[in-house]
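In: Next comes the sequence, and after it the predicted model I'd like to discuss.
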Amino acid sequence: MKVGIIGAGAIGLLFASYIAPTNNVTIYTRKLDQRERLNNEGLLLIRNGHKFNIKVSAEILQNQSIEQLDLLIIAVKQYHLPDLIVQFPSINQAKSILFIQNGMGHIHYLDKLDNDSIHVGVVEHGSMLLSSHAVEHTGIGRTKISPFKGCSSIVSDIITTVESENFPFIFEEDWSQMLTEKLVINSVINPLTSVYRVTNGELLRNNFFFETMKVLFNEVISVLPCKNRELWDRVVEVCDKTSINRSSMLKDLEEGRLTEIDAILGYVLEIGKRKEIDLPITNFLYHSIKGLEKRRG
């Protein structure tokens, strides 16, 4: 199968490292030096101290370079999606497309696409970008996938060739509930680790941080349609499985990049405003992250 990946960060390279051994993978990158390293040196995956060198193809992201694909995986940050969809209409040529973004602010962009099959996914793995061609799998989790439009046959066929104990998949019927549950997890872990400047696991080890986690969790689920009564246990589980990780939001702040706070807590605050529910801790964390963004660089 032909698989393309747009977004050559930690998650994009992690997916490529597991898909490429059994499929024809092309990574689309904006940087020439990254393309050269991936083509010349291959993709390096590190897991549990073991190194795996994987052959992939890499191309500069240009509209004319996006070929017809069986599956196109979009692994860019959510705030890059509007420009990507406008600037690269050839993504419509892919038979199936999978979006793996945090938050839920990107959903309305998906209706603008003509692809016959569109899926959304949430990633619970821990990963760390070590260089432009190397990624470390720091925490084994799951990838949940749900159809947004069309059938799942192509995605299912590819996943069959990829799935393993180190990279498992789960298919969900209700994409809205799936994304909502991931939004709750991101809303609790990412902002707190970013403000406290700690790894995910420190939220569990520090009793004071842990109490704040509970308060924030209760605020967030008070406005979101969560049906999973065990969701708090999932928050704790993800925190534990990725305990050595620094959250993506914290890494964005540390490296002077914009975060996805608008797509996460910004979305929660918007829902709270519609329902006329006050969310003081959520509001404090949202504005704290926005302030840290403004100070970046």
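Out: It's in. Numbers count the residues shown, from 1 in each chain.
In: drop to CA atoms for contacts and neighbour counts, all remaining ones
Out: Fine.
In: looking at it, S194 is touching E254, isn't it?
Out: No - using Cα atoms under 8 Å, S194 makes no contact with E254, being 9.0 Å away.
In: So between these two, which is more surrounded?
Out: Between S194 and E254, counting by other Cα atoms under 10 Å, S194 is the more crowded of the two (24 against 15).
In: which residues does that one contact?
Out: 247, 249-250, 253, 289 (Cα atoms under 8 Å, 6 or more residues apart in numbering).
In: Tell me where this structure has helices.
Out: Along the chain, counting by DSSP state H, helices occupy 10-19, 32-41, 81-87, 107-110, 153-162, 175-196, 202-205, 207-221, 231-241, 248-254, 261-274, 280-295.
In: One more to weigh against that first structure:
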Amino acid sequence: MPPVDNRPSPFNSESQSLSDNGPIECLIICTKAHHTELAIKDISHRLTKDSTICLVHNGMGVLDSINQNVFPDPNNRPHYIQAVFSHGLGRNDSFKISHLGVGTTILSPVGAPNIPPTSPEADHTWAPSTKYLLRLLTLTPPLVAVADTPAGLLQYQLEKLAVNCVINPLTALSDCTNGEILYSFSFTRVMRLLLFEISAVICALPELQGIPGIEDRFSPERLRRLVVNIASNTAKNHSSMQQDINQRRLTEIEYFNGWIVRRGEELGIKCALNYMIKHLVAAKAATHRSREAGAIPLDLDNVISTNEPPI
């Protein structure tokens, strides 16, 4: 699991009315992956086993972290809906978002049987709050939202993960736009090698075994075409990870390439390049922070004291 961030929460719950202590039936969380757990923890006392939380974030592994650190008792956990969101958004200010491009929203309850959400069986399977929130979101035209099975949603999540594992770190490390990674032979070689590892891990996931067409859908070549398509369509954009690095914010690398590395270890698949990319991004972020803080080097073995002449 990614390390828990113990820093103060960026969400100011004190700004809410003191009377806002009643139970929350439906909650939608649209934050960075590493902020999701903190956002939920602040109001966990208002969430019950009858509540439903809709998680809208990039990356993988967030739900496991929430269950482990916020709701460790399975009998008292809320219900979850996960979403894959492809609309274009821009943050203007706190609580002010611009809708920059129309996409789609794919939703699925977590832990439900792999039955279509619109089937009659779903009415007897999901909590009332889950059914209400699914219906509300799918009937909101601007969201272009559809419901899918958990297995179907997982495949969309993994496709988006593969794209993010390439575009985000490469643009962050090189400080370039999304489209610029398509015009360098060196970039394309790194892209292919990353995707070979990512494809191997995804195709070996136990959650996907028995689903027809997985090896074709997640082949390195098809994933490469997805990356090229997204990079071309967003050629002038700066990735979120590049912006996070430049603005000295935490990145989501642990939930992108870091997740691939961890799952690869569980499956006996070595992901050396993803491991290197993960640490290069972390190192670049740390370098920016240390420059501003005037940090002391961690390795002092070869640092010459200013009080002694060089040997």
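Out: It's in. Remember, predicted model here, so these are calculated numbers, not experimental data.
In: I'd like to know which of the helices of structure 1 lies nearest to G121 of structure 1.
Out: Across the helices of structure 1, G121 of structure 1 has its closest neighbour in helix 175-196 (7.8 Å, Cα to Cα).
In: still on that earlier bit, how about JSON lines for the helices of structure 1, with distance to G121 of structure 1 added?
Out: Output for these, formatted as JSON lines (distance: least, Cα to Cα, whole Å):
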{"stretch": "helix 10-19", "distance to G121 of structure 1": "12"}
{"stretch": "helix 32-41", "distance to G121 of structure 1": "25"}
{"stretch": "helix 81-87", "distance to G121 of structure 1": "15"}
{"stretch": "helix 107-110", "distance to G121 of structure 1": "12"}
{"stretch": "helix 153-162", "distance to G121 of structure 1": "11"}
{"stretch": "helix 175-196", "distance to G121 of structure 1": "8"}
{"stretch": "helix 202-205", "distance to G121 of structure 1": "25"}
{"stretch": "helix 207-221", "distance to G121 of structure 1": "21"}
{"stretch": "helix 231-241", "distance to G121 of structure 1": "16"}
{"stretch": "helix 248-254", "distance to G121 of structure 1": "17"}
{"stretch": "helix 261-274", "distance to G121 of structure 1": "15"}
{"stretch": "helix 280-295", "distance to G121 of structure 1": "24"}
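In: Which one of those helices lies nearest to L130 of structure 1?
Out: Comparing those by Cα to Cα, helix 10-19 comes nearest, at 8.3 Å.
In: picking up where we left off before, now the contacts of S194 of structure 1 in CSV, with distance to L183 of structure 1?
Out: Shown next, in CSV, are the contacts of S194 of structure 1 (distance: Cα to Cα, whole Å):
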residue, distance to L183 of structure 1
S247, 14
M249, 13
L250, 16
L253, 19
I289, 17
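In: what two of those are the furthest from one another?
Out: S247 and I289 (13.3 Å).
In: E136 of structure 1 is nearest to which of the helices of structure 1?
Out: Short answer: helix 10-19, nearest of those by Cα to Cα, at 7.8 Å.
In: which residues sit against that closest one?
Out: 5-6, 25, 27, 43-45, 54, 56, 75-76, 127-129, 133-137, 161-162, 167.
In: Onto which residues of structure 2 does it map?
Out: Counting by TM-score structural alignment, helix 10-19 of structure 1 falls onto no part of structure 2.
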